[in-house]
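[1] My questions concern the predicted model and sequence given below.
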Amino acid sequence: MTLTGKITIMKRYNTAAGPLDIEILGHSSVIMHWNGQVIHIDPYSEEADYSEQPKADLILVTHHHSDHFDPDAIAEIRKKDTVVISTEKVAHALEGVTVLHNGERTTWNGITIRATPAYNIVNMRAPGEPFHIPGEGNGYVMEIDPLRIYIAGDTELIPEMSGLEAIDIAFLPKDVPYTMNDSMFIEAARVIRPKILLPYHCPKPRIDRTMLRNALPGMTIPEE
């Protein structure tokens, strides 16, 4: 159950092992249901009551900021055999984390997971101090045959996006000043060229999907 006033968005996609159901709880919190497994991404207690969410087989945490790394939410959904994949900073604060650095990959239950860079170039907390420092945070490319899913994490448009190939589904953030503004978001989508674009980490009111569809013809941008 999500918190009062929250809307859970469920999408279904086909894979070789059966349907992949993607549940978007809000902010950057996502749940994937696939092949009898439950995958949580950036569980955050502000978006849902995690005591009522399904237990996790896999948890992906993009970085250490409190709206992405929520130890209380993780404790509610973590089992003895839950695999948690994240960054070094998260591993320093939480026991039993498998660390993936940018560019590294691993496999889990038939899914290939590769960590990708996620950082700011333009938006700064203070002069010379980006909101997200290169190398500290991850995005993830998940290969769930035949789908390639990109979870961008907290990032702007960055050069490494041009190396992402054959992305079927992309979660891209749009939340000034922490991630991307409209023009960055649209250009990132043009660079990555996903078949399906799922905006996330968005402020209220939600972004103008009609504007995005006009700017990105041929790309599927589902309704919320």
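    Perfect, I can see it now.
[2] going forward, measure contacts between C-alpha atoms and count neighbours the same way
    Fine.
[3] in the single longest helix found in the chain, what's buried?
    If you go by DSSP state H, the chain has its longest helix at helix 182-192. For helix 182-192, the buried set under the neighbour-count rule, 16 or more other Cα atoms under 10 Å, comprises F185, I186, A188, A189, V191, I192.
[4] what about versus this one:
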Amino acid sequence: MTNRNEARSQRTGHELMEEIRTTVVPYGTAAIWFLGQESVVVKGGDTTIYIDPYYSSGEGTSSRAFPPPLAPQDITQASFVLITHEHSDHLDPDTLSVIAEQCPESVFTAPVCCHNVMLEVRIPEARIRPALTDEWVDYGSFRLKAIPAAHEELDEQEGQGHRYVGYLLDMNGVMIYHAGDTVVYPGLLERLQEQAVDIGMVPINGADAFRRSKGIVGNMGFREAGDLAYEAGFDLTIPLHYDLFPMNSEKPGYFIDYCYENYPYMRNKVMARTERLIYVKGS
């Protein structure tokens, strides 16, 4: 007999897309779907935004701990796509090329150093926007500000801006922060404290010398992530970047335990793969 959790894990990419398409998101709310690593879908009103969509299942992806929750071909609705940096688990050419073809109105924002790869997979230049840091850009249905990220160091390139970024989304009356890949660097907390962040999504996988020796660049660990969320005043914190590669993972329960012991009134949520979260501002 198949239990409810097994049935949920077996739903198709088409069923997931249908849920995203039909979910009604009134003003003052936001819908979020977690699709592994740092890939999330955010919906507010009629706007659907993909952040770091990584759904390839071909060559070079065999080290994934679990198969993609949907295929790129399943994506039939995307208003915007935000890319935080050029690493393949964040900028996935095979996924982006399909989104560009199947969602002809979609717009792509990424650091300038990513643009050549995006052009190579036939994303029209007119649909690509630079992720200019510390500047609000108004797209009508939402405002967007790229925030510098340090993976593990800040890397600002002349004429191209920051190589790594996170994003602030002011969308549907809800302020959302997606950190991308970053450690806590001087100035990050102050940037976040300037905003009233409702939902903060932060990596927790950490870094160490042994992973660096294998070329694995790290992020903040679960303790830093909890401290940052508390000091920045996030209303709800969602941990990211802990589940996809066994060599670069973390147990999200460590993050929950740390926050429970140190910040018992801080709200946190570990999301199941493909789970939908409906956030209601002020609830």
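    In hand now; what should we look at? Please read these numbers as outputs of a predicted model, since none were measured by experiment.
[5] Can you tell me what S29 of structure 1 aligns to in structure 2?
    Counting by TM-score structural alignment, S29 of structure 1 lines up with S39 in structure 2.
[6] cool, R105 of structure 1 as well?
    R105 of structure 1 maps onto W136 in structure 2, by TM-score structural alignment.
[7] center of structure 1, which residue is that?
    I151 (3.6 Å; Cα atoms, centre = their mean).
[8] Now which residue in structure 2 aligns to it?
    Using TM-score structural alignment, I151 of structure 1 lines up with H178 in structure 2.
[9] Tell me the spacing between its match and L16 of structure 2.
    Going from H178 of structure 2 to L16 of structure 2 by Cα to Cα, to the nearest Å gives 22 Å.
[10] about what we covered before: from N116 of structure 2, how far off is the match of S29 of structure 1?
    In terms of Cα to Cα, S39 of structure 2 sits 21 Å off from N116 of structure 2.
[11] Spit out the contact partners of the residue nearest to the centre of structure 1.
    Taking Cα atoms under 8 Å, 6 or more residues apart in numbering, we find I151 of structure 1 in contact with G139, Y140, V141, M142, A170, F171, L172.
[12] residues contacting the second one?
    Residues counted as contacts of Y140 of structure 1 (Cα under 8 Å, 6+ apart) are T62, I113, R114, A115, T116, I149, Y150, I151, A152, G153.
[13] Now, these that are in strands?
    I113, R114, A115, T116, I149, Y150, I151 (DSSP state E).
[14] quick one: Q37 of structure 2 and D243 touch, right?
    Yes: between Q37 of structure 2 and D243 there is a contact under Cα atoms under 8 Å: 5.9 Å.
[15] related to what we said a few turns ago, kindly provide the distance from the match of S29 of structure 1 to F108 of structure 2.
    According to Cα to Cα, S39 of structure 2 stands 15 Å off from F108 of structure 2.
[16] Of those two, which one has the most company?
    F108 (26 against 21; other Cα atoms under 10 Å).
[17] Show me what the more buried one lines up with in structure 1.
    By TM-score structural alignment, F108 of structure 2 lines up with V84.
[18] list the contacts for that match?
    Counting by Cα under 8 Å, 6+ apart, V84 of structure 1 has contacts L58, I59, L60, V61, G96, V97, T98.
[19] ok, now with 7 Å
    V84 of structure 1 makes contact with L58, I59, L60, V97, T98, according to Cα atoms under 7 Å, 6 or more residues apart in numbering.
[20] in what helix or strand does it lie?
    Using DSSP states H and E, the element containing V84 of structure 1 is strand 78-86.
[21] Would you mark the buried spots in that strand?
    Applying 16+ other Cα under 10 Å to strand 78-86 of structure 1 flags R78, T82, V83, V84, I85, S86 as buried.
[22] again, but for stretch 106-124 of structure 2
    Buried residues in stretch 106-124 of structure 2 (16+ other Cα under 10 Å): S106, V107, F108, T109, A110, P111, V112, C113, C114, H115, M118, I123.
[23] what's the answer for stretch 130-150 of structure 1, then?
    Buried residues in stretch 130-150 of structure 1 (16+ other Cα under 10 Å): 130-132, 136-144, 147-150.
[24] what's the answer for stretch 105-125 of structure 1, then?
    105, 112-123.
[25] Can I get the residues you listed in JSON lines including distance to S66 of structure 1?
    Shown next, in JSON lines, are these (distance: Cα to Cα, whole Å):
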{"residue": "R105", "distance to S66 of structure 1": "24"}
{"residue": "T112", "distance to S66 of structure 1": "26"}
{"residue": "I113", "distance to S66 of structure 1": "23"}
{"residue": "R114", "distance to S66 of structure 1": "23"}
{"residue": "A115", "distance to S66 of structure 1": "20"}
{"residue": "T116", "distance to S66 of structure 1": "20"}
{"residue": "P117", "distance to S66 of structure 1": "19"}
{"residue": "A118", "distance to S66 of structure 1": "16"}
{"residue": "Y119", "distance to S66 of structure 1": "16"}
{"residue": "N120", "distance to S66 of structure 1": "17"}
{"residue": "I121", "distance to S66 of structure 1": "21"}
{"residue": "V122", "distance to S66 of structure 1": "22"}
{"residue": "N123", "distance to S66 of structure 1": "19"}
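[26] just curious, which of those is nearest to P199 of structure 1?
    The nearest member of the buried residues of stretch 105-125 of structure 1 to P199 of structure 1, counting by Cα to Cα, is A118 at 15.8 Å.
[27] my guess is the closest one contacts I133, does it?
    No: using Cα atoms under 7 Å, A118 of structure 1 makes no contact with I133, being 8.1 Å away.
[28] how deep is the counterpart of H40 of structure 1 in structure 2 tucked in, by neighbour count?
    For H40 of structure 1, the aligned position in structure 2 is Y50, judged by TM-score structural alignment. Neighbour count for Y50 of structure 2, taken as other Cα under 10 Å: 22.
[29] What of the one 3 residues further on?
    Applying other Cα under 10 Å, we find 26 residues neighbouring P53 of structure 2.
[30] so who does the closest residue to it other than its chain neighbours touch?
    Using Cα to Cα, 6 or more residues apart in numbering and skipping the chain neighbours, the partner closest in space to P53 of structure 2 is S39 (5.1 Å). Each residue near S39 of structure 2 by Cα under 7 Å, 6+ apart is listed here: I51, D52, P53, Y54.
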